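In: A structural model of the following input is requested.
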Amino acid sequence: MTVHFVGAGPGAADLLTLRAADLLANADVVLYPGTYLDEGFLVHVSPDAELVDTQDLDLDQIMARLVGASRDGLEVVRLVSGDPSVYSALTEQTHRLDQAGVEWDVTPGVPAYAAAAALVGRELTVPLVAQSVVLTRAQARSTAMPAGEELASFAATGATLVVHLAITRTRELMDELAGHYGVDCPVVVVHRASQPGQLVLRGTVGDIAEQVELAGLRQAAVILVGRALEPDDPAQSFLYDPARDRSQKR
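Out: Presented below is the predicted three-dimensional model:
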């Protein structure tokens, strides 16, 4: 049988893809990260399915459930928050499934940063302001960052930054970014985007840390940094410029 890795989106039940909802409805076993997901998404799961909250399980325990259920001939969904392509531990899990001879596939989901940008109605790539988005994280009680992926290196490009897994280090990060973006650069922090307890904080590099600390945020938040969040008189995209010659395909 197949283990389906499914992006659960930012947590709201109605932000699952149609494919994800169908897989959940037909699953015999569903493993889900209870720390990050609103339990409302379980409405898509069959009442006969076994539910396993993985927030207190280590990788060995999770893999034992995945492999065991598959070998028992059961359809398994492994839900991951956001999209499986980013910070989902997909690589190590699928590597172990390959070693065990278990089939698997991946269904994408709405990434948390996209849900955060949607909440505040902002495009992260604005003409002549920022045309690149950097997805990164901070390192504290987690795997070390590879050499060359220092936050300052990304900040030097002026791209819009999306920082995951870093909310407890907001003040330290803003101190590091101030020299590149300026203390007046817009920052948005979104906690539990799309879920009942969602919280949006708007500020600047200079003052967002105080807001985060006053709100007591410790997890499940994404930090967006960049001038694209509040562009001054944004330029018009060449793609839609009336003067553009549309007789050419490119």
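
In: switch to C-alpha atoms for all contacts and neighbour counts from now on
Out: Fine.

In: out of everything not next to it in sequence, what's closest to Met63?
Out: Counting by C-alpha to C-alpha, 6 or more residues apart in numbering, Met63 lies nearest to Gln93, which is 7.1 Å off, once chain neighbours are set aside.

In: helix or strand for Val212, which one?
Out: Val212 belongs to helix 208-215 when elements are defined using DSSP states H and E.

In: same question but for Gln61, I mixed them up
Out: According to DSSP H and E, Gln61 maps onto helix 59-71.

In: okay, angle between the helix or strand just after that helix and helix 59-71 too, please.
Out: Next in sequence after helix 59-71, counting helices and strands by DSSP H and E, comes strand 76-80. Strand 76-80 and helix 59-71 are oriented at 150 degrees to each other (axes from the mean of the first three to the mean of the last three C-alpha atoms, to 10 degrees).

In: which other helices and strands contact strand 76-80?
Out: Counting contacts by 3 or more C-alpha pairs under 8 Å, 6 or more residues apart in numbering; DSSP states H and E, strand 76-80 packs against strand 2-7, strand 29-32, helix 59-71.

In: name the helices or strands packed onto the shortest one?
Out: With contacts defined as 3+ C-alpha pairs under 8 Å, 6+ apart, the secondary structure elements packing on strand 29-32 are strand 50-53, strand 76-80.

In: want to put them side by side, so please do this one too:
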Amino acid sequence: MLASAALAQNDFANHPLLPSGYSSIKVFDNRNRFVGRILPDKRYWVPIERIPAFLQKAVVAVEDTRFYEHGGIDIRGIARALMKDVAKGRMAEGGSTITQQLIKNRYLSGVKTIERKLDEARMAMEFEKKYSKKQILEMYFNEIYYGNGAWGIAQAARLYFDKNPEELSDAECAQLAGVQKNPARYNPLGKAANVTGRRDVVLKRMVELNIITPRQSLKLRTHPSSTVKTGQAP
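Out: Next comes the predicted model:
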């Protein structure tokens, strides 16, 4: 077992839902390189009730379609990722569920090895036995990185749209739902073609899953950008 995973297992049982239960969260970029840690005093914890239902549905649609069906790992997703790995001749990070992404950022190193992936899968299944899907989503939204120094949905909503999470429009939620794939590239202050392209991927997936209609998707795709800043975020 990886040393980092062993350390994570030691404090796993004492890891509560609320941020007061831990000292920091590990953050990795889209290439699994360690970026740093987010400390509790740098982040605002938002209860799931204040996170728009549209945003929750959008993230599940694009990040983990079978989130409410699996027990921490998605066998079909893993199989698809494995086939891509074989085709590319290297190990990629695809196939991770929302729960696995949460586990990776909280407990594991960013090193891509089969051993680490096994640790991640096992811990994700244990995590799902301890927490409800609602709690896991709440933790996920409060711990993911949205780019430009924004940690969690509260800071992202304030930085990009000068709003509280519950005030976000569906169009704004669609933008934020696409950020996690690559925060540096897809955050709302990024290059317009990248941001709108990723947003459209999110909306297309929501249409495919019958969450929204094609007409609703078209309306959201033509919605003008409402970001606070047009230049680089501080």
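
In: got a TM-score for the two of them?
Out: Put the two chains on top of each other and the TM-score (TM-score structural alignment, normalised by the length of the second structure) is 0.28; 116 aligned residues with a C-alpha RMSD of 6.0 Å.

In: still on that earlier bit, can you list the helices and strands packed on strand 29-32 of the first structure in a markdown table and add mean neighbour count and distance to Ala117 of the first structure?
Out: A markdown table is the format used below for those (neighbours: other C-alpha atoms under 10 Å; distance: least, C-alpha to C-alpha, whole Å):
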| stretch | mean neighbour count | distance to Ala117 of the first structure |
| --- | --- | --- |
| strand 50-53 | 15 | 28 |
| strand 76-80 | 27 | 20 |
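
In: okay, those in a markdown table with distance to Val190 of the first structure next?
Out: A markdown table is the format used below for those (distance: least, C-alpha to C-alpha, whole Å):
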| stretch | distance to Val190 of the first structure |
| --- | --- |
| strand 50-53 | 24 |
| strand 76-80 | 19 |
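
In: Leu135 of the first structure: which of the ones you listed is closest?
Out: Closest to Leu135 of the first structure of those, according to C-alpha to C-alpha: strand 76-80, at 17.4 Å.

In: what's the next secondary structure element after the closest one?
Out: Next helix or strand after strand 76-80 of the first structure toward the C-terminus (DSSP H and E): helix 90-100.

In: buried sites along that next one?
Out: For helix 90-100 of the first structure, burial by neighbour count (16 or more other C-alpha atoms under 10 Å) applies to 93-94, 97.

In: tell me the angle it makes with strand 76-80.
Out: 160 degrees.

In: next SSE downstream of helix 90-100 of the first structure?
Out: Next along the chain after helix 90-100 of the first structure, taking DSSP H and E as the criterion, comes strand 103-107.

In: who does that next one touch, helix- and strand-wise?
Out: Contact here means 3+ C-alpha pairs under 8 Å, 6+ apart; on that basis strand 103-107 of the first structure packs against strand 2-7, helix 90-100.

In: that strand: what's the following helix or strand?
Out: Using DSSP H and E, the helix or strand that follows strand 103-107 of the first structure in sequence is helix 112-119.

In: Ala193 of the second structure: neighbouring residues, count only.
Out: Neighbour count of Ala193 of the second structure, defined by other C-alpha atoms under 10 Å: 10.

In: my read is Arg37 of the second structure is in a helix, agree?
Out: No - the assignment for Arg37 of the second structure, made by DSSP: H, G, I helix; E, B strand; the rest coil, is strand rather than a helix.

In: once you drop chain neighbours, what's closest to it?
Out: Nearest residue to Arg37 of the second structure, sequence neighbours excluded (C-alpha to C-alpha, 6+ apart): Lys26, at 4.6 Å.

In: swap in Ala177 of the second structure?
Out: Nearest to Ala177 of the second structure is Val59, by C-alpha to C-alpha, 6+ apart, at 5.0 Å.

In: what's the helix or strand hosting the one you found packed up against?
Out: Using DSSP H and E, the element containing Val59 of the second structure is helix 53-63. Based on contacts counted as 3+ C-alpha pairs under 8 Å, 6+ apart, the elements that helix 53-63 of the second structure packs against are helix 170-177, helix 192-208.

In: what's the most buried one of these?
Out: Comparing those by mean neighbour count (mean count of other C-alpha atoms under 10 Å), helix 170-177 comes out on top with a mean of 24.

In: tell me the first helix or strand C-terminal of it.
Out: Beyond helix 170-177 of the second structure on the C-terminal side, the first helix or strand identified by DSSP H and E is helix 183-186.

In: which element follows the particular helix or strand that has Met174 of the first structure in it toward the C-terminus?
Out: Here Met174 of the first structure, judged by DSSP H and E, is contained in helix 170-181. Next helix or strand after helix 170-181 of the first structure toward the C-terminus (DSSP H and E): strand 186-191.

In: so what does that following strand touch, helix or strand wise?
Out: The contact analysis (3+ C-alpha pairs under 8 Å, 6+ apart) places strand 186-191 of the first structure against strand 199-204, strand 221-225.

In: how many other residues sit next to the nearest residue to Arg96 of the first structure once chain neighbours are set aside?
Out: Closest residue to Arg96 of the first structure apart from its sequence neighbours, by C-alpha to C-alpha, 6+ apart: Met63 at 7.6 Å. Using other C-alpha under 10 Å, Met63 of the first structure has 18 neighbouring residues.

In: from Glu50 of the first structure, how far off is Met63 of the first structure?
Out: Distance from Met63 of the first structure to Glu50 of the first structure, counting by C-alpha to C-alpha, to the nearest Å: 16 Å.

In: for the nearest residue to Leu201 of the first structure once chain neighbours are set aside, which residues are in contact?
Out: Distances taken as C-alpha to C-alpha, 6+ apart put Val189 closest to Leu201 of the first structure, at 5.1 Å, once the chain neighbours are dropped. Contacts for Val189 of the first structure (C-alpha atoms under 8 Å, 6 or more residues apart in numbering) come out as 200-202, 221-224.

In: next, the buried residues of stretch 125-133 of the second structure.
Out: Within stretch 125-133 of the second structure, the residues that count as buried by 16+ other C-alpha under 10 Å are 125, 127-128, 133.

In: quick check: which element contains the closest residue in space to Glu176 of the first structure that isn't next to it in sequence?
Out: Spatially, and ignoring its direct neighbours in sequence, Glu176 of the first structure is nearest to Ala152 (6.9 Å; C-alpha to C-alpha, 6+ apart). Following DSSP H and E, one finds Ala152 of the first structure within helix 151-155.
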